[in-house]
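*Asks:* give me coordinates for this.
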Amino acid sequence: MPTVSPPALPSLQGLSAQGRVWRAHSLGQATAAVVPSSFAALDAELPGGGWPLQTVTELLVPQAGVLEWRLLAPALRAWWAAQATPNQATPGRGRRAARAEPARRTLLLVNPPHTPHLPGLQGLGLDLGMQAQALVWVATATPAQALWTAEQAIKSRVAVLAWLPEARPEQLRRLQVHAQSSDAPAFLVRPEHAGQQASAAPLRLVVRPGEESGGWALDVHLLKRRGPAHEGWLKLQAVPGAVEPLLTAGWRVPAPAEISAPLPAEPAVPIHSPSPAEHPHALAGPVLQA
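*Replies:* Purely as a prediction, here's the structure:
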């Protein structure tokens, strides 16, 4: 009988060239598509140069409902505009020809801490009101319902922004498994102290309000990524285009944008939680600091 040789195994060099192997001292290369964050300094620190698809990303914040929108709005806007596919045109009547309308996928908000504020979203560039069901808001009664909703949305290849403060490590692992079959972004917003817990999310970031630009800047630290440990904080200028003309002259003076600052030994940002009477919506104003 003829001898059958076993198939040759791929070499380590070949796997590295395909981006399937990464060394701990260097950033990993994304094997799937990414969505640029629009912050050059942040993209330079993210494996693949942007927010990864086919994975879940954790955002750890001291106060949910504001910072995540400022950080993610540019990427969500770009993704939502890029993935549109034209529908078939409906036959026109008389001399008026129908135009093909773009079919866009849904952005699902799961249990946001504040009522979505459409003018605020538009101010961030997320003009999602042009098409029905472009933005879906789901308010659940229990953490289990929120988790189930996020899981079903990820399995359905829907873009997800979910607030899951009580998710357990095994539940996050399940979401990560489902995200590997999706080509839509999936972001989980959790409290900052959750960074002390284990998580299957390949990318975890701590986001805090910066002191520059009257509190509109963001301080970002990469807690976990495919690559070396991130040292220090990225200072990102996150003033929305619709808001910048409304700021006073003193607030318009740009601070050194998108730079890395040393990691403080005991970083503590005093946060004042505005009452509903002060800001009834998530994006009605910047984070107030004591």
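*Asks:* from here on, contacts and neighbour counts on C-alpha atoms
*Replies:* Noted.
*Asks:* with residue 119 as the reference, measure out to the closest residue to residue 236 other than its chain neighbours.
*Replies:* Distances taken as CA to CA, 6 or more residues apart in numbering place residue 258 nearest to residue 236, at 4.4 Å, with adjacent residues excluded. Distance, residue 258 to residue 119, using CA to CA, to the nearest Å: 27 Å.
*Asks:* who has more neighbours out of the two?
*Replies:* Neighbour totals were compared for residue 258 and residue 119, and residue 258 leads with 20 against 13 (other CA atoms under 10 Å).
*Asks:* right, and that one touches residue 39 too?
*Replies:* Yes. Residue 258 is within contact range of residue 39, at 7.5 Å (criterion: CA atoms under 8 Å).
*Asks:* overlap in contacts, those two.
*Replies:* residue 236 (CA atoms under 8 Å, 6 or more residues apart in numbering).
*Asks:* I'd like the structure of this one too, to check against the first:
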Amino acid sequence: MNAAIPLSALLDARQVWRGRAPELPIGDQPTGWRALDAVLPAGGWPEASLSEILLPVDGVGELRLVLPTLARLTQGQRHVVIVSPPYAPCVAGWRQQGVDMRRVEFVDAGEKDVLWATEQCLRSGSCAAVLTWPHHADDRAMRRLQVAAITGQALAFVFRDRSHLSNASPAALRLELEASPRPQVWVRKCRGGGVPVQAIPLPRSVH
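*Replies:* Down below sits the predicted model:
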């Protein structure tokens, strides 16, 4: 009978395959929400692309979703542009979340000029991210924003009513935000990977 060989010896000799849990992807543009990054193919926001965030109504926490990203970018001395937000942001709250307001510019554009202003900012190459809330954006306008994001190598965040969910979108990433009964986000489209079947909860603190 052959003598028993300790498993540790086989492992040390690399004669036994040792399975390991897959590592979480680490993207160049993490969202700041660990659970969300874990299900996104890029490990975060798609680089130089349009991300569409669908809302039940404006002001339900959509800025909370992107504040970790704005903090990371501005602390890295990158510029962020906010185009015609529906509500005046709480500057003190943004600072508490780590956003360097010296790197944030607000553009007050009329309704007819929101898309034009957003596109120009994205194309400029001087903005790390541009946020906008267009009331009227057809497929052609959304495609122009996607191309502009690629051209300027910027993150484009477009916040729209979730009634647009039934329409096709050129966005590389499409999220739907829910505020009730608890804050959570659904991934409705993510280029390069499958769509998760469950919502991702958004805890009070960023992970």
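*Asks:* how about residue 187 of the first structure, what's its match in the second structure?
*Replies:* Counting by TM-score structural alignment, residue 187 of the first structure corresponds to residue 157 in the second structure.
*Asks:* ok so that match is a helix residue?
*Replies:* No. Checked against DSSP: H, G, I helix; E, B strand; the rest coil, residue 157 of the second structure lies outside a helix; its state is strand.
*Asks:* number of residues surrounding it?
*Replies:* 25.
*Asks:* residue 236 of the first structure pairs with which position in the second structure?
*Replies:* Using TM-score structural alignment, residue 236 of the first structure sits opposite residue 202 in the second structure.
*Asks:* trace stretch 56-65 of the first structure over to the second structure and give me the residue numbers.
*Replies:* Under TM-score structural alignment, the match for stretch 56-65 of the first structure is residues 50-59.
*Asks:* show me what counts as buried in the matching stretch.
*Replies:* Buried residues in stretch 50-59 of the second structure, counted by 16 or more other CA atoms under 10 Å: 50-55, 58.
*Asks:* still on that earlier bit, any idea how far residue 43 of the first structure is from the residue nearest to residue 236 of the first structure?
*Replies:* Per CA to CA, residue 258 of the first structure is found 11 Å from residue 43 of the first structure.
*Asks:* what does residue 84 of the first structure give?
*Replies:* 24 Å.
*Asks:* which of those two has more neighbours?
*Replies:* Set side by side, residue 84 of the first structure and residue 43 show more neighbours around residue 43, with 16 against 13, by other CA under 10 Å.
*Asks:* can you give me the helices for the first structure?
*Replies:* For the first structure, applying DSSP state H gives helices covering 12-17, 40-45, 67-82, 118-123, 143-155, 169-179, 249-252.
*Asks:* verify the stated contact: the match of residue 187 of the first structure with residue 48.
*Replies:* No. The criterion here is CA under 8 Å, and residue 157 of the second structure misses it with residue 48 at 10.7 Å.
*Asks:* let me know how buried residue 96 of the second structure is, in neighbour terms.
*Replies:* For residue 96 of the second structure, using other CA under 10 Å, the count is 10.
*Asks:* now check the first structure for the residue matching it.
*Replies:* Residue 96 of the second structure maps onto residue 123 in the first structure, by TM-score structural alignment.
*Asks:* so how far is residue 12 of the second structure from the match of residue 187 of the first structure?
*Replies:* 50 Å.
*Asks:* just give me the match in the first structure for residue 72 of the second structure.
*Replies:* Looks like residue 72 of the second structure aligns to residue 78 there (TM-score structural alignment).
*Asks:* noted, bye for now.
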